[in-house]
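Q: Any chance you can model this:
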Amino acid sequence: MSQTLNDKLDGAVELGLLKKDIPDYVTGNLEATIDLRPYQVTALERWLYYIEDFPQRPTNPHLLFHMATGSGKTVLMAALILDLYRRGYRNFLFFVNSAQIIEKTKENFLNPASAKHLFAPTVRIDDKPVEIRAVETFDAVNMDVINIHFTTIQGLHTRMQAPKENSVTIEDFRDYKVVMISDEAHHLNAETKKTLTKGEAQDKASWESTVSEIFHQHPENMLLEFTATVDLNNEAIRAKYHDKILFDYTLRQFREDGYSKDIELRQADLPPEARMMQAMVLSQYRRKVAEAYGLHCKPVILMKSKTIKDSADNEAAFTSMVAGLTGEALDTLRTDSEGDETLSRAFGFIMDERAMRGADFARELRGDFAPEKVVNVNNPKDLENRQIELNALEDRDNEIRVIFAVDKLNEGWDVLNLFDIVRLYDTRDGKANKVGKTTMAEAQLIGRGARYFPFTAPDQADAAREKRKYDSTMEHPLRILEELHYHCSHNPKYIQDIRNALRETGMLDETTQTVQLRLKDSFKQSTLYMSEHVWVNDRIRNPREDVAGLDAYKIQATFTYPRLMTGRVTEGSAFGGGQSTMKQPSKEPVSRDFKLADFGKAIISFAMDANDFFHFSNLQAYFPKLASASEFITSDTYLGGVTVVVCGLPDDLDNLASRQKLDIAQYVLHQIESGVKHESIEYVGTREFRPQKISECFTDKTLKLRAEGETGLSWVKGETNVPGLDQIDLAAKDWYVYDDSYGTDQEKYFIKYLHDHSDRLRALYEDFHLLRNEKAVKLFDFETGQVFEPDFLLFLRRTEGGSENIMQLFIEPKGSHLTAQDKWKEDFLKQLKNEAKMHVFFQGKDYRILGLPFFNNSSPKIEEFKADFSSITSIDR
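A: Model (predicted):
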């Protein structure tokens, strides 16, 4: 089979063709708190390349975005709607499989008061406000707004077969070009999977064929599908999407990139009521840990039953259990859970660290899990009414803590603070080691619950809110906010089934392992560890002290305005057959240069007032030396030096109307805004370095590692495949401070390199120590403020002339495939020698900070590293 569309785009990536700047009319019109994630940027780059440059693009694209559950498909939809509006599309048909999702979707798209609203309060495109409306039909809609018709697949199918007045009809799609957006699009493949008889094919107008019919009504219609679960193992479906998958971002990649919770399977040989109580305690533990760190988090539990009757019975049992909860019952649960590390840690935190008596804890649980904070969603009608409430479970005023359900929440449920799923039945449908349909649905539900709960970690202010932060410090209390617990009965066969299902969906990686990385006792007792410091810098807001005009942001002084009308008019008979005539202007269009300042202060001020970016308080943030708005308008270093080229008829150019001058001024300001934002750097790293106690930064670590190549393989246990390591007893080397190494091949090659040079270093220095930097310290690039955590720190100490000298080297082993994209890190390391400022003499000691080029155990990088290492560590340097 020929290359897929996704393969072709992957090839374009290698050629560097897909690097696109996401337009400001997209990023600037999304809700202010939405920062596009790297993979969303990649998806949009692929879209822009496809729509603008792809040589085989049809006029009416049909594309699939195959994206993991929780990866922000609706954000991407909103971005595409903005881009397509700019490209001339006004009508959008949004359809899903389930009615319960519709109200939730409308909230996200239309309600600015919603916590999950996707658009800015005021959408502006080409300096004009654009309204977003829900419509019932595309007939006679306003063509200056974004018109969205929301429906289900079933409802759309019914309306096409039995049209009604004032509702969307097939003619709407024939007369107006429409963008069709299908969420959970795998439902469109119901008929693709099947082989229909000739009679069935003639008689049955399927949902899939209805969508296909609508799509082909207009040559410029588009069909954009979004799903996480298209069955590409099915030959027919794989063939259907061969040339349609624009972006493929799997759940496995989503998890590996750190955007999901980690899943922990908790087996308990206990009745359902006891499992519910355990989940309730763990849920409250999460809430209290969050509060202890100043975070708002109201954890939610999903109690999953097999039947609706069972769900009602389980809810009644839960309500009764909570109402009768006593301190004695909790004390008993604590005693019975002594072998349960997680539950014991929860009780220890609540009852010991927070000093809460059992009776007080029971009273708190009775209040927090009272009946009014429990909801049962098994009634479809009730579920539809509650959809908005269920979509806002993270809101501060939403008090729901427990949801009882059977299978009503398997799709379209966007929840970030679900941390516990309790399976209240003990059946399985797996056979012959194959995953059953029910078990796969359970795995998909777990994947939905594994959406990450975003928070800012107090100890990692620069870490992304939406990514896991404690894979390398699993003992940290906040790690509990990065885990989803799936509670089930002790049934080994079922556990194997659910593991298989989770592995298939990509949510479980059994190549991961938890390892203990401990500092050697000899190092903990050393003077370096107990008394010395590591020097690091900080990140601060860019003061922009050198910015004195537009040229600091590479803004050119000349702009070309593209849209002045020429005055050409074409006439033709409405009934055909008549001779077309052209009313020609008296002269041909010409280009003329205008000084923007010559349009007058009043017009430029009006244009600036209409754009928040050019309000003086905001301009000062980008141009600190600017004294006034008037200076920005008149000074040659700002707008006073701007020229704009306008093409038009000579008479028109001689007599530009005020409205035309304003349009031109707004266009130029928009171009300047885009340029400034593109070039602006918000943060920089300080040149001034400060000391931190080594003993406070470097501690024993619990790491969760995924085996990949050498990563995750123990040196001490002899698991590594790097040649020559088995000859080195790492545990006996006092200069290596940890008891093992689980790093990459290049990291292990570097340790071996240092071992090979240890005799020379011992002859020159009284002692030296190599520290592996596992989230212990971070540096910030001087120019951009980007965070960098070098893999190793090497401390070299010697005494000369009665003065103690300590040299601190930052070292980064790097695989060959990463050297180009991480070049900024190497440039930064090389800058340290001349740029890093510090108290040279601190506490009577002479300190130096240096960085080395990347270490790579192959030519030519190894020669460069050897030369620098030898030069830096020589006494007579």
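Q: Please count neighbours and contacts with C-alpha atoms only from this point.
A: Fine.
Q: Not counting sequence-adjacent ones, nearest residue to Leu295?
A: Spatial nearest neighbour of Leu295, excluding adjacent residues (Cα to Cα, 6 or more residues apart in numbering): Phe455 at 7.5 Å.
Q: go on, Leu418?
A: In space, Leu418 comes closest to Val300 once its chain neighbours are excluded; the distance is 4.7 Å by Cα to Cα, 6+ apart.
Q: looking at it, the one you found is touching Val422, isn't it?
A: No. Using Cα atoms under 8 Å, Val300 is not in contact with Val422; the gap is 11.2 Å.
Q: Please say which of those two ends up with more neighbours.
A: Val300 (26 against 22; other Cα atoms under 10 Å).
Q: and this one, so I can compare the two:
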Amino acid sequence: MAKSKKKDIQSLKFPLVEQAEHAEKDLFQETWAIPEYITNNLAHTLRSYQDKALSNYRYTQTQINPNPQHVLFNMATGSGKTDLMAALILYLYQDQGYTNFLFTVNTNSVLMKTKDNLINAGSDKYLFKDKIEIDGQYITIQEVNRYPRIKQANTIYLKLATVQTVSNDLFTVKENTMGLTDYEQDPVVILADEAHHYSVSTKSEKEAEHTWESAINKVLNARNNEDKKNLLLEFTATVDFEKTTIYDKYRDKVVYRYPLSRFMYDGYSKQVKRIETSASDEEKMLNVVLLSQFRKYRAQIENVTSTFKPIIMFKSAKVAVSKKANAKFNEMIAKLTAKDLLAFIERQQLMDSNDNAVLELAYKYYLKNKEEVGKIVREIKHDFDPKNVLNANDASGNMLEKGQYEALNTLESPNNFYRVVFAVAKLTEGWDVLNLYDIVRISEEAATNKNATMVEAQLIGRGARYYPFEIDGKKSYKRRFDEDPSNKQLILETLHYHTMNEPQYLKQLVGSLKQMDLPTGKDSKNPPIEIKVKPEFKRTNAYRSGKIYYNESVDVPSSYFDSIQKYGIEHKVDLQRNLNYGSREVNYSAYSASVETKTISVSRFDDRYVKKAIQKLDFYQFLNLKQYIPNLQSMDEFIYGSNWLNANHLKLFLTVPVEYREANLTAEEILKVIVDLLKEYQVKIQSGYVKQRGTNNFIGYPIKEYLSDYNKRVPEYDTQTQFDKTQDIKVYQMKDDEFYVYDNAIVNRLEYQLIERVKAYVEDLKAKYGKAVYLFRMDETMHRESAKSEKLKLHQYQENPKYGVHLTGFQPDFILFLEDTNDYYFQIFIEPKGMSGERFEKELWKEELLLYMTDHHADMEFMDNESNIQISGLKFYTNGDGRGTMEQLKEITNITDDTDQKSNQ
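A: Modelled structure (predicted):
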């Protein structure tokens, strides 16, 4: 039988997703905001993609007729599907009137974890607030085995069961179990986690009568003749849409997709690197211990919270092998001496096969601290004592589902001292440990076929969950060091998979990683390339006496923040707002173009609404607020003070449809307007409280002191995905391009494209600025360990920037340096930026500063009253010059006419 042709995943269509996206872009379609009864009752703030998933689902239930009963959320491992489930439970309860929910999955371990997530309010992993309150009523989530016939008010009933249990109960008549009639009685929402396990009807054999999928479908269709039907919401990270049978089954059910590569590209995961080695299993064990301890030491150096504890997992093919490896590991730690450790490191460094960057960093650290090796060995013996090693295998080779379950699922806890886990099974669904940093493949009896490497790829994907460690008390749920040229990312934000160096196996593994859409690469020492300033440029006057200009920053004293206006907030006594649209006035304005409106005065509005709104927002607790308003003496001052909210004198005016009357306004609607207003103020207060600000005073720094030779590595990616193609960094020879001051350019595709675009205008620029036309690549690698790097940054200095106040300066990637025969200097900052939605939006403050410099040149001041200088900035350069950056370059350099004449010849 001929194999079915694989589908191209990029070309596949999912109608529900497309309809929801189209509606979102429709200016005349009302934008739905996540209701407060969801945001106020979840322990975590939903991320933007989770908001989108929830919004897409709500669209299918309110705007599509008939609304789909069965949908699929295809979201990456670690992307917070259970957080989304919690939000969906609240939405379906409050908005759609469902009170019965069935959570089902195929393993007991996930079931136990989900109890902590959705039922156990005493658990650290509980996803709701301690008290769920909706419309002034406290809501109870009650776990049940059977849904009650007589229901209590304000109660959500949640049954958690494996799909095996649900199936057995349906097909085997037993006392006190749920049969089909129970699902016919009242409407039920099925939350089917890891749903790829259920799809047997997509296989070649005929669907059996008593399969898991058949059981789920029977529950789903139990109320098809009723007005309120049962619903099925499936969740999975693993679904092979390239297979025609699976795509055909799910094409009209997929409501949201957030693939692994997108998740990783957006920074919500660790990076992933492979350490490919010919070392024995015993050598790999000692190497990973040294690396794990090095992570711990580096975390201390970087002021990471003291509870940082990197976990190692040793993955074996069989239980017997795992137990044997566990015994070898314990023996190795027990016998380790300082002399043996130094000898091992020196031997490893001599091995040509050991070409790993992160291990080299660890070796250098230990050799640099030889006098401390005795202490280091004692710490290794303490941290990796057998009592801190967990063998998570039961007799069947699966991960334990009881007994040590709590230990396995609290590895991030300061009270959990385990550092090592030995296991046979892959990281099973439901084991969401975040501080896993090293996975070691025990090679003894390990298979190398495609099935084995796919299991390993899934293991790596699950282990890549990001660990939100704290630095100086600040926690982040996204990678922090993507733009940091140091090795912090390699140590603190990278999962390493230690495997064997066997070409055929590695080819198979890389293929499996690509099939999973999981971006990764080999961790190799990758010898650095020396980037040199061209000798001919060093002989020029531009290099010898030229300068590059950046603006000075100054300290801002706390006494400066004495009013709400100092945070960029235009707070007026007359508050003008739009009803029910809060911070989305832009969308509302577009919508209201076709709706006649009027402005009404809200006579019932007074300070009580301000005080109530403040009570609903944690940010406005006095101790927290004082962190941003240091001179504030009391909450009364903030609420009633004339420099702050001035609540006793506020008047509220609302823009409403022309037929609307004040009598139609509810107290809840007025309160929501003020809550939304204070949320906007919160963002501006947080971003506006900065201790340093830029000035319009520009300082020149000698080019010869700041453009220097430097070394840089070219990263390797062998499983690149659609989202990081522009980050494909390569070395480009630039010796023959006189305008580029370095002999090589180590840049990504977008940056090289920009260089080529500028190159096209070099001759025209030379014709106008005959003395010098040079392009500088300002790579932070040049001065990453020097105070010089802080000087070569631009800082915001404009009043009330549209995209918020940002304390940190930034260094644009390129400077176009021009000089004419009258010694007139023209310096143009250029920043290439990949278009990627949310990331791009967050960077727009940089573009705003660049354009502000161009439009306000007359306001600049220069040291020594220099008058022969012009500083400008261009809009971000994007792929294919889609935003017309080069057109702007022509305009501000006045080469438009010459260029146009040449192009017409």
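Q: what's the matching residue for the residue nearest to Leu418 of the first structure over in the second structure?
A: Structural alignment places Val300 of the first structure opposite Ile311 in the second structure (criterion: TM-score structural alignment).
Q: So that match sits against Val433, correct?
A: No. In this structure, Ile311 of the second structure is not within contact of Val433 by Cα under 8 Å, at 9.0 Å.
Q: Now list whatever residues contact both of these two.
A: Leu411 (Cα atoms under 8 Å, 6 or more residues apart in numbering).
Q: Enumerate the positions of stretch 99-119 of the first structure that are buried.
A: 99-112, 114, 116-119 (16 or more other Cα atoms under 10 Å).
Q: same thing with stretch 14-22 of the second structure?
A: If you call a residue buried by 16+ other Cα under 10 Å, then stretch 14-22 of the second structure has these buried ones: Phe14, Leu16, Val17, Gln19, Ala20, Glu21.
Q: how close does the closest residue to the first one other than its chain neighbours get to Leu509 of the second structure?
A: Read that as Phe14 of the second structure. Of all residues beyond its chain neighbours, the one nearest Phe14 of the second structure is Arg251 (5.2 Å), with distances taken as Cα to Cα, 6+ apart. The gap separating Arg251 of the second structure from Leu509 of the second structure is 29 Å, by Cα to Cα, to the nearest Å.
Q: Kindly report the same for Met454 of the second structure.
A: Relative to Leu509 of the second structure, Met454 of the second structure is positioned 7 Å away (criterion: Cα to Cα).
Q: just Phe422 of the second structure next, same as before
A: 21 Å.
Q: hey, where'd the helices end up in the stretch 651-800 of the first structure?
A: When assigned using DSSP state H, counting those that start in this stretch, the helices of the stretch 651-800 of the first structure occupy the ranges 658-679, 694-697, 745-756, 758-764.
Q: I misspoke; the intended subject was the stretch 201-350 of the first structure.
A: Under DSSP H, counting those that start in this stretch, the stretch 201-350 of the first structure gives helices at 207-215, 235-240, 251-256, 272-292, 308-323, 327-336, 341-347.
Q: Would you mind putting the ones you listed into TSV with distance to Leu809 of the first structure and mean neighbour count alongside?
A: Compiled in TSV, those are given as follows (distance: least, Cα to Cα, whole Å; neighbours: other Cα atoms under 10 Å):
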stretch	distance to Leu809 of the first structure	mean neighbour count
helix 207-215	62	18
helix 235-240	53	15
helix 251-256	31	20
helix 272-292	37	20
helix 308-323	58	17
helix 327-336	49	15
helix 341-347	39	18
